[in-house]
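Trainee: sequence and predicted structure below; questions after.
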Amino acid sequence: MAPAFALDPRQRRWTRELRQLAVERLRPLTGSAPPGRVNRPLVGALGELGLLARVFPAGGRAAAMDLCLLRESLAQECTEAETALALQGLGAHPLVLAGTPAQRAHWLARVTEGRAVIAFALSEAGAGSDAAALALRAEPAGEGWVLRGGKTWISNAPDADVYTVFARTGPAAGARGITAFLVPADRPGLSGRPLAMLAPHPIGALSFDGVPVGPEDVIGEVGGGFALAMRTLELFRPSVGAFAVGMARAALRAAVAHAGQRRAFGGTLADLQAVSHQLAEMATRTEAAALLVYAAAEAYDAGERGGAGSPAGARSAMAKLFATETAQFVVDAAVQIHGACALERGHPLEHLYREVRATRIYEGATEVQRTVIARELYR
């Protein structure tokens, strides 16, 4: 299937509707929770409006293009809503892929309706981009296990209702011997604390002090957890690029408006070649980033699969790499065009400046994406 180099009329109409919903229904809810904690009214609204149902379509998996358009559109108007939607999707996608009927029946409907908050608990202090290095232990205990260790930089922690937890059930190093468990937040021995980050997202650390889990809590197969995590990230990685494109579009729109009305040196900023050429560069890079994201999403939906070291993995890595680096450049340039006013706390660009930075780190840092791409060149 050839890449779509332009959205069709239905997609363009849907993205306009999403942006309007974000402004009218979601943005007013952004102050409904303390900074850095889960905003349950906002999550509930995502469920009520049917947006989470697009991430978890009945009887099937999410379309990567739908996910990308959702994230890009929401990011342009309300990054908090975009993040809340993405975190629900990331946490629950392992259930969609490999959950038991009982697990799905109990949790998926509640997550889709926005009545339950779920989290994807993979990262550890010594296992960020190198996720296979995780050390959380699942020690045998009777017919099940007990979890001992910790997780950190976990989105929606410590406020989630349930966690998709990846732990080491076997002695093998690396990716082998990792199992995924579905762990309700009220299990004995599970505790957590919030982390204060540059952008006030709901992110925290978890401590597992003998948390009991049984065979009924396993997602997929024992020892198959790492592959399950990678399959989840394979879908969501291009959509991180879509989030970045949405922020870049918002920053570009603000910069164009400001340059067209701000008077300086006998004219507007837009009359200055240094500014107009910068705007042209911002627009060109943003459009190129969007096309890379759309191409990766369409390829995924057409059945092109694979992780690192495959054409699909390289395509996804290129989209995530270029879009997040572009968004950092565009937001920074927009701040520069605005000057000091954009540095004031509460300015939309000040907000974007803090939001955009983490995208170059999570779900595979920029350097990891370059490694994936380079390996494919030498296959």
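Mentor: Now that the structure is in, tell me what you want to look at. Numbers count the residues shown, from 1 in each chain.
Trainee: can we go C-alpha only for contacts and neighbour counts from here?
Mentor: Noted.
Trainee: ok, Ala365 touching Ala131?
Mentor: No - Ala365 lies out of contact with Ala131 (CA atoms under 8 Å); the separation is 11.6 Å.
Trainee: and for those two, which residues touch both?
Mentor: Counting by CA atoms under 8 Å, 6 or more residues apart in numbering, no residue touches both Ala365 and Ala131.
Trainee: go through stretch 29-43 and flag the buried ones.
Mentor: For stretch 29-43, the neighbour count (16 or more other CA atoms under 10 Å) marks 29-30, 36-43 as buried.
Trainee: what's the first-to-last distance across that stretch?
Mentor: 10 Å (CA to CA, to the nearest Å).
Trainee: same deal with stretch 304-312?
Mentor: OK, stretch 304-312 end separation, CA to CA: 6 Å.
Trainee: out of the buried residues of stretch 29-43, flag the one nearest to Val275.
Mentor: Within these, the smallest distance to Val275 is 32.9 Å, found for Thr30 (CA to CA).
Trainee: if we can go back for a sec, nearest to Phe181 among the buried residues of stretch 29-43?
Mentor: Relative to Phe181, the closest of the buried residues of stretch 29-43 is Val38; by CA to CA it sits at 21.9 Å.
Trainee: so what's the closest one closest to, chain neighbours aside?
Mentor: Closest residue to Val38 apart from its sequence neighbours, by CA to CA, 6 or more residues apart in numbering: Pro202 at 5.4 Å.
Trainee: what's the spacing between that neighbour and Val245?
Mentor: Counting by CA to CA, the gap from Pro202 to Val245 is 22 Å.
Trainee: which residues of the stretch 201-350 of the chain fall in helices?
Mentor: For the stretch 201-350 of the chain, applying DSSP state H, counting those that start in this stretch gives helices covering 225-261, 273-301, 311-338, 348-357.
Trainee: reformat those helices as CSV; add mean neighbour count.
Mentor: Converted to CSV, the helices of the stretch 201-350 of the chain look like this (neighbours: other CA atoms under 10 Å):
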stretch, mean neighbour count
helix 225-261, 24
helix 273-301, 20
helix 311-338, 24
helix 348-357, 20
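Trainee: next one for the comparison:
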Amino acid sequence: MSDSGRTASAYHPDTYGGRAGELEHFLREAARDLRGPGEELDADPDAVSRFLHLPAVRVQQHMLTPARYAGGGDLLPSFVPAEASCAEWILAAEWLAYGDPGMTLASPGPALSTAVLRALADEAQRDWFFTKTADWPSWAFFALTEPEKGSAATELTTRLDAAPGGDGWVLTGEKMYIGNGAHARAGVVFCRRAPGPWGIEAVMVDTGDPGFHAETLPIIGLRGARISRLRFDGMYIPPERILGRDRPRSRRGLQGALQAMLWFRPSVAAFALGAGRAACDYVLEQRPALAGADRARIDALADRIRRLRRLLHEVAAEIDAGSPNTFRVSGVKMRAAHLAEDATMLAARLLGPASLVEHPWLDKLYRDVRAFEFMEGTGNIHRRGVFQGLLRDDYFTPRDRDARPGRAVEGVM
């Protein structure tokens, strides 16, 4: 990251004390090393192999892995937690995305699969999966989205059929837009074993097994994530790789998908907030004398970031407490994605007509943040979720309801 990334923020962020404060300070400093490598990654997504020594690149693998499998202890201080809570992870995601969101998503680690394993896996399954992803560097994938169905979990067409002879299963189908899918060592695949919502299963796959095929797709933003298309051509799945196999069908595959989305929608919001803050700061670094109406626009956007950040951390605390409000999760993710786009558009306007040519980093960020709209559900899906919460009077907390009439609450449409 250039020295410009070391200047003061566009606003005074909410800061933490104690252990969380140490973590935030470390992440803020470590993220400085990601911007330059992120630009190289935009030109060559496989360049991530040149930056595996950076502490910030080890954060994802360490924080999303159970303690006994987590690596990076030689590069990371003791207060960086393994098997992080949602609140701890979104703090990391925000600051790492401030450095570079593409570099963060390119970093090795179990990624989205962590939440599914937490929700469904038994001890032997966790050991199988995390032993593979603990080797450095190792990537994993989370495969829900399909070419024709998107991420509609109840409409999956990828099949899990009984293997000939009745010993195990055979996986057949395709998945689309899967992060690091073509480079992963293992992954979790959602598929259909029977009709209806309770016929959905989540299975662990080893990409070295016969029948697995993958290719990287050409994309214009977040190139480091190496978005992939996967094909399963009669891939054999041993019985012990079906997650939650001893549970009732209502608490298996679909439950895992819902838990993963619930946990990682705030993560996407954190990525978006970090990128939006970076855009605001970049403008002030390039135009330190910014004043008048232009400075007011930056300040207004910084206020939006601060308010939404506070709501994001409230949502994460609710998830960690086991009482998540899915409607508020939807609202935060939707608003954060829009905010990141607004921030980069404002930065481009304030830096002039040729800004995306004269500022390659801003051009990259401008492209990167457009992906957040499509990650973990598009805006129209989340608007519906917010509307349902408002209709049921389940969206607002008691504190929100006590707010003055007409006062805007961040995170609502």
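Mentor: Received it, and whenever you're ready, just let me know what you need. The shown structure was predicted, so the numbers you read here are calculated from the model rather than taken from an experiment.
Trainee: superposed, what's their TM-score?
Mentor: Scored against TM-score structural alignment, normalised by the length of structure 1, the superposed chains reach a TM-score of 0.86; 357 aligned residues with a CA RMSD of 2.6 Å.
Trainee: on that earlier part again, so can I have a markdown table of the helices of the stretch 201-350 of structure 1 showing distance to Ile154 of structure 1?
Mentor: What follows is the helices of the stretch 201-350 of structure 1, written out as a markdown table (distance: least, CA to CA, whole Å):
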| stretch | distance to Ile154 of structure 1 |
| --- | --- |
| helix 225-261 | 14 |
| helix 273-301 | 25 |
| helix 311-338 | 20 |
| helix 348-357 | 16 |
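Trainee: looking at those, spot the one closest to Gly210 of structure 1.
Mentor: Set against Gly210 of structure 1 and scored by CA to CA, those come closest in helix 225-261, at 19.7 Å.
Trainee: count of residues packed around His213 of structure 2?
Mentor: Residues near His213 of structure 2, counting by other CA atoms under 10 Å, number 17.
Trainee: which bit of structure 1 covers stretch 23-32 of structure 2?
Mentor: Alignment of stretch 23-32 of structure 2 against structure 1: residues 14-23, by TM-score structural alignment.
Trainee: just how off-centre is that stretch within its chain?
Mentor: Relative to its chain's centre, stretch 14-23 of structure 1 lies at 19 Å (CA atoms, centre = their mean, to the nearest Å).
Trainee: and what of stretch 182-194 of structure 1?
Mentor: Put simply, stretch 182-194 of structure 1 sits 22 Å off its chain's centre (CA atoms, centre = their mean).
Trainee: contacts for it, please.
Mentor: 36-37, 157-158, 160-165, 202-213, 217-219.
Trainee: please redo it, this time with the cut-off set to 7 Å
Mentor: Counting by CA atoms under 7 Å, 6 or more residues apart in numbering, stretch 182-194 of structure 1 makes contact with 157-158, 160-165, 203-211, 217-219, all of which sit outside it.
Trainee: what range in structure 2 does stretch 282-302 of structure 1 sit on?
Mentor: Here stretch 282-302 of structure 1 aligns to structure 2 at residues 301-321, judged by TM-score structural alignment.
Trainee: and Leu217 of structure 2, what pairs with it in structure 1?
Mentor: In structure 1, the residue paired with Leu217 of structure 2 is Leu195, using TM-score structural alignment.
Trainee: next one: Arg265 of structure 2
Mentor: Matched across to structure 1, Arg265 of structure 2 falls on Arg237, judged by TM-score structural alignment.
Trainee: just give me the neighbour total for the closest residue to Gly204 of structure 1 other than its chain neighbours.
Mentor: Among residues not flanking Gly204 of structure 1 along the chain, Pro194 sits closest, at 4.0 Å (CA to CA, 6+ apart). Neighbourhood size, Pro194 of structure 1 [other CA under 10 Å]: 21.
Trainee: please, where are all the strands along structure 2?
Mentor: 140-143, 159-162, 169-178, 186-192, 200-206, 212-216, 228-237 (DSSP state E).
Trainee: tell me which of those strands sits most buried.
Mentor: Comparing these by mean neighbour count (mean count of other CA atoms under 10 Å), strand 140-143 ranks first with a mean of 27.
Trainee: ok, average deviation of it from structure 1?
Mentor: Mean deviation of strand 140-143 of structure 2 relative to structure 1 after superposition (mean CA distance after the TM-score superposition for structure 1): 0.5 Å.
Trainee: ok, stretch 257-270 of structure 2 next?
Mentor: For stretch 257-270 of structure 2, the mean deviation from structure 1 after alignment is 0.9 Å (mean CA distance after the TM-score superposition for structure 1).
Trainee: look up how far Phe120 of structure 1 lies from the match of Leu217 of structure 2.
Mentor: Separation of Leu195 of structure 1 from Phe120 of structure 1 (CA to CA): 16 Å.
Trainee: same question, Ala63 of structure 1
Mentor: Distance, Ala63 of structure 1 to Phe120 of structure 1, by CA to CA: 20 Å.
Trainee: how about Ala334 of structure 1?
Mentor: If you measure Ala334 of structure 1 against Phe120 of structure 1 using CA to CA, the figure is 33 Å.
Trainee: now swap in Thr359 of structure 1 and tell me
Mentor: Separation of Thr359 of structure 1 from Phe120 of structure 1 (CA to CA) stands at 16 Å.
Trainee: same question for Ala102 of structure 1.
Mentor: 19 Å.
Trainee: and Ala109 of structure 1, by the same measure?
Mentor: Relative to Phe120 of structure 1, and taking CA to CA, Ala109 of structure 1 is found at 17 Å.
Trainee: what of Ala22 of structure 1?
Mentor: Going from Ala22 of structure 1 to Phe120 of structure 1 by CA to CA gives 24 Å.
Trainee: do the same with Ala323 of structure 1
Mentor: 23 Å.
Trainee: which position in structure 1 aligns with Arg399 of structure 2?
Mentor: Taking TM-score structural alignment for the superposition, Arg399 of structure 2 sits opposite a gap in structure 1.
Trainee: ah, wrong one, I meant Asp281 of structure 2
Mentor: Aligning on TM-score structural alignment places Asp281 of structure 2 opposite Arg253 in structure 1.
Trainee: what do you get for Trp361 of structure 2?
Mentor: Checking TM-score structural alignment: Trp361 of structure 2 goes with Pro348.
Trainee: what's the nearest residue to its match if we skip its chain neighbours?
Mentor: Nearest residue to Pro348 of structure 1 in three dimensions, chain neighbours excluded: Ala342, at 7.5 Å (CA to CA, 6+ apart).
Trainee: sweet, I'm off.
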